[in-house]
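**Student:** fold the stuff below for me.
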Amino acid sequence: MFKVGKRDTEWWISLIIIAISPCMVFAQIGISSSPEDWKIHLTYNQKNNIYFWKGTAAVEKPLNNGIITLQNNFDINRIKTLYQDDKWKDRNQLHIQYRLPFNNNVASIITARSEYLSDLQSGFLNNITENSLNIQAPVTMHQNIAVTPLLGFKWDKRTDTPDKGLRHGIDVSVYETKIGEYTTEGYMNYMSENLNARHNNNHYIAASLHRTFHEGTADTLQYTYYRRRRDYYVSLAGNLETRKEVSQNVSNILTYNIFDRTDMRIKTEFLTGNVNISSAGVNDVIIKRLRKDRTNNIEITLNTLKGQHTARVHFNYENAQQRYTSTTPADRVFGAVPFDTPDNNSKKLALGLSADGVPFYSHRYSVQCFIEKFQYDTPSRNNYDDRDEFRVWFNGGYVYRINPGLSVTINALANLDHLVYIFRRRSADNNWNRIFQTGSLVEYQSPSGIKVTGNFSVLANYVDYDFDDEFVQVRSFVFRKFSMNQTVTLPVTHKGRFETHVQLDLEENGLLKWKQFVQNIIIERKILTGSIKYPYRMTPVLQLVPGVSTFIRTETHHQTQAVHELQKRLSKINDIGISIEIEYQTGPSSLVTFNAAKRFVKRGTVKENFQYVDLSVNWLFPPEADL
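**Tutor:** Modelled structure (predicted):
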């Protein structure tokens, strides 16, 4: 059944550089202007039967002693159909804010927001109508404490159920504050919404304590606490589901200098949390699902610098636990029900090394590699996912700059992953996944402005199952790919230049016998793409960019049995396109662009042609006007 795969000699004929590539170009019109206090951006696109409208309008102006800001965003998507009503998806967001400072330490902010979403495309219950009005009063005390209370009203409609109610909250920030030899920082956020039957709230606390003992030695202790509740509808009848999350994280980072130009960083972290989801089931009995998480993590990093070489050694150990509980109306815990996620423990142990430097003048290297072991265990009797994984990864590169205009880069990558299932029931899935890749890049630029960039790469992916029966089903497979592309820029005059690009991809998929290192080719693909453009600046404000492109894809399917080939099926796609792009500078801050393309496609004996035109209108203004 297996045979050594051979490449056709015609694969290499296509290595001749041609200047034609497939192009799906879209037409685009943009207009810019620059008032000092407003910004407008409008975009229209069409791709086949899909239409897009997007826009932003924003203005910021002084009003009395304050500043008023208004911004509106809309996003409209239409799918045009022949036999049904068109499918629309509309989103509109309106934001109005007025900020009035009373003095350097006290201000007031009034914010109104409105959001509308109508989704007739996805089929999900995504429709939202939301309006809110908030009042905030930021206060700064002692230059390092900021307090911002909030009071507001919210009207929220999801599906067909409207809710309304008050919302309140507060933000407290404590910036760098010295306490003896320690520097502290803190942040607290609280937000609560009572919307009829729905109750949403957030609690977040973060604090850090930092001390520098002497140069190169410091210690930082951090603590975060997070609690969140969300009520949301799960049906048009108004049934609610409540999701509660709680998490705590304590970490410590110690850095110190071991000796000259060698530093060590040790980070320890402990995290706990749980997620509780409750909903009303049959006869309004509450059904609960609970997940508890616990994670311990330690990282040790050693950095050293010697001359023009740097090296880094990294060690990481992580131990994580997840525990799940679900209850039925009879208060029975389904620990062994198939659709329940099983309790699990996981451990990860990793060791990594990286280095880079300059061994010789005009030479540079970089190397990264790591070894990792991952272990996943479940105590459930009905779960057979327990497994061990062993991973090895390597990546290296070498750059040689021959002269100021010519450089050569060589790189290589290897990835080995061994997956072993502990239980016999899944041992047939044990496998080795091996990935190897190598390639090179050549970049050249002449004093006259000629630029040539060429690179190639070879990729091989071998997936070898430990237990394969060629008389039943062979699952081990191989994927190989050769890729080459080249780009050339050739100035013709001071107004125009040629830009060419060509890319060749050769791919094959097949069945594999790793021990004999033979394959049985199933699919072969040859993909050739290329393009040629001629940007020509007719005047200082007008540029034309005509272009031609092509795309050729050939795919061969082989059906074989033990000795001889039974059938070969061939599919081919030819694509030729022409494009035009126009750029017109109408003023110092105004630009108009137009881009369109026509493509002629042949799939087997079927011939088609497509036109692509995208239109957009843009007013882009200075960064200080951005909101």
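
**Student:** make it CA atoms for all contacts and neighbour counts henceforth
**Tutor:** Fine.

**Student:** my read is that S457 contacts L413, right?
**Tutor:** No - S457 lies out of contact with L413 (CA atoms under 8 Å); the separation is 10.8 Å.

**Student:** quick one: common contacting residues for those two?
**Tutor:** With contacts taken as CA atoms under 8 Å, 6 or more residues apart in numbering, S457 and L413 have 437-438 as neighbours in common.

**Student:** please tell me how far F456 sits from S549.
**Tutor:** Distance from F456 to S549, counting by CA to CA, to the nearest Å: 21 Å.

**Student:** second input sequence below; structure requested for side-by-side comparison:
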Amino acid sequence: MTRLIKFLIILLLFPSLISAQIERDSLLYNTRIFSKKDLNNNFDKQLNTYTFSARLRHFYQDSKFFVGLNENFNSTIIRTTDKNIKDEQYLWLFGQYDLSNLLKIGFLLNNNLYSDDRRVAINKASVLNSSLFLKIKPLEKLDITPYGGFTSNDQIGEKDKGLLYGAEAGLDKLALGEFEVSSLLKYQNEDISPRKNTFRYFNVEAQSNIDENFGNTISAYYAQQRKDFYFAADQSTTDEFGILNNIQSRLESNYFLQDRIKFLPVNSPFSFDALAKVVWRDIERNTRFVSIKNPSSSAFDSQIQEFRLEFASTAEYKTDELNMALRFSFAEREEKHNPRKIEGLSNIIFNERETNEFQKNNTSKLAIISFTNFFKLSSKDNLLISLFHRKLVYDTPSNINYDDRDELLSIGRIQYERFFNPFFRAFINIEGSLNKIVYIFSERSSNNNIRRILKLGSGGTFSSGNLTSTNSAEVMANYTVFDYEELNPIYRSYAFRQFVVRDSTTLKISQKFKFFTTGYIKQSEQGDFKWSSFTSKPQRFINEVYLEPKFYFDNKSFVFGIGVRYFNLSTFNVLNGTEKQKISEYKSIGPVSEVAIELTDSLSFRTYGWYEFIESDNNHREMVTFNLKLNYRL
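**Tutor:** Alright, predicted model coming up:
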């Protein structure tokens, strides 16, 4: 009775202490978020893109005082005709003082900066939040944290200031009879007139282990977030309202309800898991100032409503010689789009927008069933069999939307593996898939096609004291056939075949020196195809070669590798089905190096990159690709 009264008091005081997948680290005013010490730097250069990122995490703690710092900085530079620079910075400073085990006070400072020199809708923004908080612990498992402060928000030149206030509450695995309840609540307002940002979050998870064989988990979730942002006003809106930037509000609400049961019999190889889930989502867009002098259908804001119903189950049977799993899932989804009517605008224009939005409405049903079976045939032989089937039904209620279609995908795979001795193992793998797409209406039926893919692969690994080598070869054939290619020459059936050989070998020369090489050869062919006679006429051939041999010096705390990187991509037209005519070639060769240094137990440094001499269609150029990482565990 006492537990029941305690549970009712918690629900009355904090009705949002009920939701799914709870983690204490989800609370913002929490020392766990700031209880790490490290410094990471990364520089990466690929093609014409340069990326730099840095992260610092540090904290200090004694018996009653805690202060923590988290900072992330990211910068991206893209060199094209015009140079583009984008910077992002996120800074968090947290402090807490323990007055007692039941009462704590502190502060949180947060500063976010964003800058992009491109002419995009929002290319500059900054947010500065500073708040004081009071953390109360009325129960051992319950934390309540009210907070308040100030916020300053700068977006595309518009600066708004105001109050920031809210509360957090967390319930951590409170035992109530047969249930163990965890929950999280967040409530926050940002009053930055003329804008307002809000956040509401509530979830709960109630877990019950009825006995040692059976468990049940019920989860619920609610989240609502409103974001107001500026965007450049068009000329008619500027003339009518005398504003430079308009305001648009986006309100997103999410609801979630789930029940999951697990049946795990003791001393039994059988287990069963089932889940049922209901999800709702609403998205509303509202523009503050709308001109009716030059009305158009785009002047109307929209609302999106989504509903999903999901079910999934898994049955497993595990023994020393057999591991079998059967999985099934079904999901039904409905999405609706509606315009928001604006007083003073023509009904004719509204009806036009309503028709356009109605055209986006859709429903879908997705069913998936899969089967996996792993046999341990003997101490040396393993067999894996897997089957997968998926069906999608996609419908649109609009008479002018012809995207209605059915899709089927089936995949089957068999892999046999044998350990011949302690040094060598080999495998053979065969896989086939069938994918069929059927559009219901004749307006899109020219896209109807069947895709058949067959793969056959084999390989092995040899490992001795000084030599380890992994090799594999695979052939793949893709036959895509369109149903009505005779009526529409744009869609033509084709065959795509590919052969790949891969190798990765390591040779240990001495205690500190080794040789490593990796590479592949890939040949691809594509051409017209006729399924009725199973004949093809190759049109295009691609030959691709990659090789990267390297010598390594490994002295535990210092690793240095140097070698050569080679890549060649040749493209050919195939004349008369047999004769190849080269139309392009891309060739790259150059030195590659890698350095990894453990300077101390806490400080590590790594670089990897290569310098390319590129030859492409009689053009010669040089390019550097480089990556650098510096990690310091404080």
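
**Student:** thinking again about what came up before, neighbour count: F456 and S549 of structure 1, which is higher?
**Tutor:** The neighbour count for F456 of structure 1 versus S549, taken as other CA atoms under 10 Å, is higher for S549 (25 against 18).

**Student:** host element of the alignment partner in structure 2 of the more buried one?
**Tutor:** Using TM-score structural alignment, the partner of S549 of structure 1 in structure 2 is R565. For R565 of structure 2, the enclosing helix or strand under DSSP states H and E is strand 558-575.

**Student:** mean per-residue distance, that strand versus structure 1.
**Tutor:** Between strand 558-575 of structure 2 and the corresponding residues of structure 1, superposition yields a mean separation of 2.5 Å, by mean CA distance after the TM-score superposition for structure 1.

**Student:** tell me the angle the helix or strand following that strand makes with strand 558-575.
**Tutor:** Downstream of strand 558-575 of structure 2, the first helix or strand assigned by DSSP H and E is strand 579-598. Angle between the axes of strand 579-598 of structure 2 and strand 558-575 is 170 degrees (criterion: axes from the mean of the first three to the mean of the last three CA atoms, to 10 degrees).

**Student:** would you mark the buried spots in the helix or strand just after strand 579-598 of structure 2?
**Tutor:** Following strand 579-598 of structure 2 in sequence order, the next helix or strand is strand 603-616 (DSSP H and E). For strand 603-616 of structure 2, the buried set under the neighbour-count rule, 16 or more other CA atoms under 10 Å, comprises 603-615.

**Student:** same deal with stretch 268-281 of structure 2?
**Tutor:** Going by 16+ other CA under 10 Å, stretch 268-281 of structure 2 has these buried residues: 270-281.

**Student:** now the strands for the stretch 201-350 of structure 2?
**Tutor:** Ranges of strands within the stretch 201-350 of structure 2 are 214-232, 245-263, 270-287, 301-318, 322-340, based on DSSP state E, counting those that start in this stretch.

**Student:** nearest to F43 of structure 2, out of the ones you listed?
**Tutor:** With respect to F43 of structure 2, and counting by CA to CA, the nearest of these is strand 214-232 at 32.3 Å.

**Student:** pull up the aligned stretch in structure 1 for the closest one.
**Tutor:** Residues 217-235 of structure 1 are where strand 214-232 of structure 2 lands, counting by TM-score structural alignment.

**Student:** and the contacts of the matching stretch?
**Tutor:** Residues from elsewhere that reach stretch 217-235 of structure 1, judged by CA under 8 Å, 6+ apart: 158-159, 198-212, 239-257.

**Student:** angle of the host helix or strand of F626 of structure 2 against strand 579-598?
**Tutor:** Assigned by DSSP H and E, F626 of structure 2 falls within strand 619-632. Counting by the same axes, to 10 degrees, strand 619-632 of structure 2 lies at 30 degrees to strand 579-598.
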